[in-house]
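Colleague: What follows is a protein structure lacking sequence information:
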């Protein structure tokens, strides 16, 4: 992608053109934005500067969750697309509609990030995939020349079985959740099995802590590249080299806002994203709830994108089952139950989890049994689940963080 080598002026001109196009489209074709622009007296035809975007109110997850159809363009039936749900890593699973052009551009941006790590389609790869991504615990897929291992299935016995496939296939690149790879290493080490060393590892799906990066690079004897994105397809960041991350500003327009919702150019604040490519369900000034520390681009840098020094977000504890498996996300079991705004999972015993729910008027008390059943089916081990309706979640630390998964196991 030539855009990675653009100078800053070209990047900003491209952003202005893309934002203009999405605003004109949304104002004419999307019910939510037609009403919003009218209420705040915003005319997309008069949009001349990226600074003008600040006149549009910020968009939060709850607005989308309550009425996703209001964000769908009138011409949806004429565009190839599909419904998609988020993992609920922030506690609020969302239902989204993504069109083909958005998917293609997200795929291209993802391939660029993987290319920085040395990977390209067809090269032998090993993916530790998210829950629900497989119909088997592990398998080989000819079309991608890759082997896959479901994170939910990583336990001592399955690792012993999977190791034969791993040694026979000898993948050059590893892709997946860092904590899942650390768990895999733990079992390989306990089983006294050699730990294969790939050419590189691409981490995604959760916040990569620096101590985890150091540990992964040490035990797998390789370099770790971090890839950050959302299923909403409004933001992407990646490492052209290990530990040096940039916002991909040719894919979206980013803003960083402080505690007063005021944009800042450098420092720490919440990442706001406006996607360029999803014309079926455009999200404008979308609040990611992730806190980033950023630096302005400099001419000395090879890439003239905004540099990310730190990401604070989507870092939950994990659920550990009696069988030794680990779960990092729990959005799937609650996604299709009406009335659930958000959920928090607190594990106080190896076989017990307390589920805290924030709900609205659509929620029915009999749905608590469905929540428990879905969670039991999802984890598929002997565990007890209790459900409690609450007004607010448990916080951690002075910053008011509300982890979606809290573990109180020793």
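Modeller: That came through fine. Just so it is clear, the model here is predicted, and its values are computed rather than measured.

Colleague: drop to CA atoms for contacts and neighbour counts, all remaining ones
Modeller: Fine.

Colleague: How about the secondary structure of residue 324?
Modeller: Judged by DSSP: H, G, I helix; E, B strand; the rest coil, the three-state class of residue 324 is coil.

Colleague: Do you have the strands of the stretch 151-300 of the chain handy? List them.
Modeller: Per DSSP state E, counting those that start in this stretch, the stretch 151-300 of the chain carries strands over the ranges 173-176, 200-203, 223-229, 236-241, 244-247, 252-257, 263-264, 267-275, 286-295.

Colleague: Not counting its own residues, what contacts the host helix or strand of residue 140?
Modeller: Residue 140 belongs to strand 138-141 when elements are defined using DSSP states H and E. Strand 138-141 has contacts (Cα atoms under 8 Å, 6 or more residues apart in numbering) with 146-150, 162.

Colleague: Burial check on residue 57, number of neighbours?
Modeller: 13 (other Cα atoms under 10 Å).

Colleague: how much space between the residue nearest to it when sequence neighbours are not counted and residue 128?
Modeller: Nearest-residue entry for residue 57: residue 285, 7.5 Å, with adjacent residues in sequence omitted and distances by Cα to Cα, 6 or more residues apart in numbering. Counting by Cα to Cα, to the nearest Å, the separation of residue 285 from residue 128 is 32 Å.

Colleague: want to compare, so here's the second one:
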């Protein structure tokens, strides 16, 4: 969900104050208990309307449908989507105005740019209606944990920079508004972590909104130093990155509360949330259609099957996406959740194609489950790290050591080679290099992998770690 947002030159109403926001929240709350037949019927009507709209008003789809001999009137079931090709980010990048309705000018729209974690940033155009629906999604999923946007205190730990005047006082946070404290994720150390914990306890938030790589260093210091978080947190909401079981264990142990994972993307086609009963991601069908597509282009249907998440969104009429390739890999579950919602669910989102490395056999191997398995490797002495790949079968680990690390470089290198690298098997050559720091993206995201290979060329060759 991370993005940089830009507004038109004229000041627009706050999307939280629009009638559509209120109406949409109430709709999502009431329709969450619909049965599967009701949800399927709603999705089909929304799909029919979307296909009519794009064929009537959006140049890209109008020409595409004409070339295929496809008519929106043929959409008598959701399976009609299979007649349409997948949409790539590159297609949208090359001529974004072809995806804007022909009656609308781009300079009258808001736009957001993705953080570029896939190495391919994309600008998304939208109107106030879409912003209102997007905020309603947030209000809805928070309500599933008995929270909301308006009445609870929160801490935002998300890559935001704290004003210099605060930092000069040794304050690594600032009060963003009367309900939200923003903290820096750039100043964690053994010396500062007790200060962060003291501030969290004093502020006593109801929840924390974060991304895994932002809060993980603080959680690790809390456990290492034996610090106590006494604030009674209802939940930690984490989004924007792949969350591993190892990360979840560390964060939940440190903060003594449940981590509530949320899937979202700047494109806004779908979103997924956990519930009180399960960590599985529930994807509300009212927002859009989620498909899982395997390497052969077939729909994934078996329990535990993996596939690329392909989405068709209902919320954004100003930049509609039909069968959009997200680059994210989902793990399917067909089980019905005990919460009572009849939503499609994923066991996990295993990160983007760019979160995979390529072994010497040109197979894709997911990186995060290996490097974040906290039961198998001792990360003490390592402040940050980043993996680089420029050729198949070869990885370079760039390591930023803790300032007070007593272990020699030679000993740490040997420990990496002995305890971590064997997790990958014998299909990689690995080197270690030491650096003074790891840079973050413009939106504060620490990319643990800098992948310079074109991963989609290898997408037919999954492996497992």
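Modeller: Thanks, I have the structure now. Quick caveat: nothing in here was measured; it's all calculated off a predicted structure.

Colleague: care to give me the TM-score?
Modeller: Once superposed, chain against chain, the TM-score is 0.74 (TM-score structural alignment, normalised by the length of structure 1); 351 aligned residues with a Cα RMSD of 3.6 Å.

Colleague: Report how many residues lie close to the aligned partner of residue 71 of structure 1 in structure 2.
Modeller: Mapped onto structure 2 by TM-score structural alignment, residue 71 of structure 1 lines up with residue 99. Residues within reach of residue 99 of structure 2, counting by other Cα under 10 Å, total 22.

Colleague: from memory residue 99 of structure 2 sits against residue 319, does it?
Modeller: Yes - counting by Cα atoms under 8 Å, residue 319 is a contact partner of residue 99 of structure 2 at 5.5 Å.

Colleague: Okay, the aligned residue in structure 2 for residue 246 of structure 1 and residue 429 of structure 2: tell me how far apart.
Modeller: Residue 246 of structure 1 maps onto residue 282 in structure 2, with residues paired by TM-score structural alignment. Computed with Cα to Cα, the distance linking residue 282 of structure 2 and residue 429 of structure 2 is 39 Å.

Colleague: Repeat that for residue 42 of structure 2.
Modeller: From residue 42 of structure 2 to residue 429 of structure 2 the distance is 52 Å (Cα to Cα).

Colleague: Could you find the counterpart of residue 84 of structure 2 in structure 1?
Modeller: In structure 1, residue 84 of structure 2 lines up with residue 56, judged by TM-score structural alignment.

Colleague: tell me the contacts of that match?
Modeller: Per Cα under 8 Å, 6+ apart, neighbours of residue 56 of structure 1: 37, 40, 42, 285.

Colleague: Same check on residue 318 of structure 2?
Modeller: The contact partners of residue 318 of structure 2, taken as Cα under 8 Å, 6+ apart, are 99-101, 104, 125-127.

Colleague: quick one, helices of structure 1?
Modeller: For structure 1, applying DSSP state H gives helices covering 8-29, 31-39, 61-66, 100-116, 156-169, 178-190, 210-220, 367-379.

Colleague: Can you check which of those helices gets nearest to residue 86 of structure 1?
Modeller: Residue 86 of structure 1 lies closest, by Cα to Cα, to one member of the helices of structure 1: helix 61-66, at 10.9 Å.

Colleague: Run a quick neighbour tally on the corresponding residue of structure 1 for residue 68 of structure 2.
Modeller: Under the alignment by TM-score structural alignment, residue 68 of structure 2 pairs with residue 40 in structure 1. Per other Cα under 10 Å, the neighbour tally for residue 40 of structure 1 reads 11.

Colleague: Quick check, residue 113 of structure 2 in contact with residue 122.
Modeller: Yes - Residue 113 of structure 2 is in contact with residue 122 according to Cα under 8 Å; the separation is 5.6 Å.

Colleague: So which of these two has more stuff around it?
Modeller: Comparing residue 113 of structure 2 with residue 122 by other Cα under 10 Å, the one with more neighbours is residue 122, at 20 against 17.

Colleague: What's the match for the more buried one in structure 1?
Modeller: Checking TM-score structural alignment: residue 122 of structure 2 goes with residue 94.
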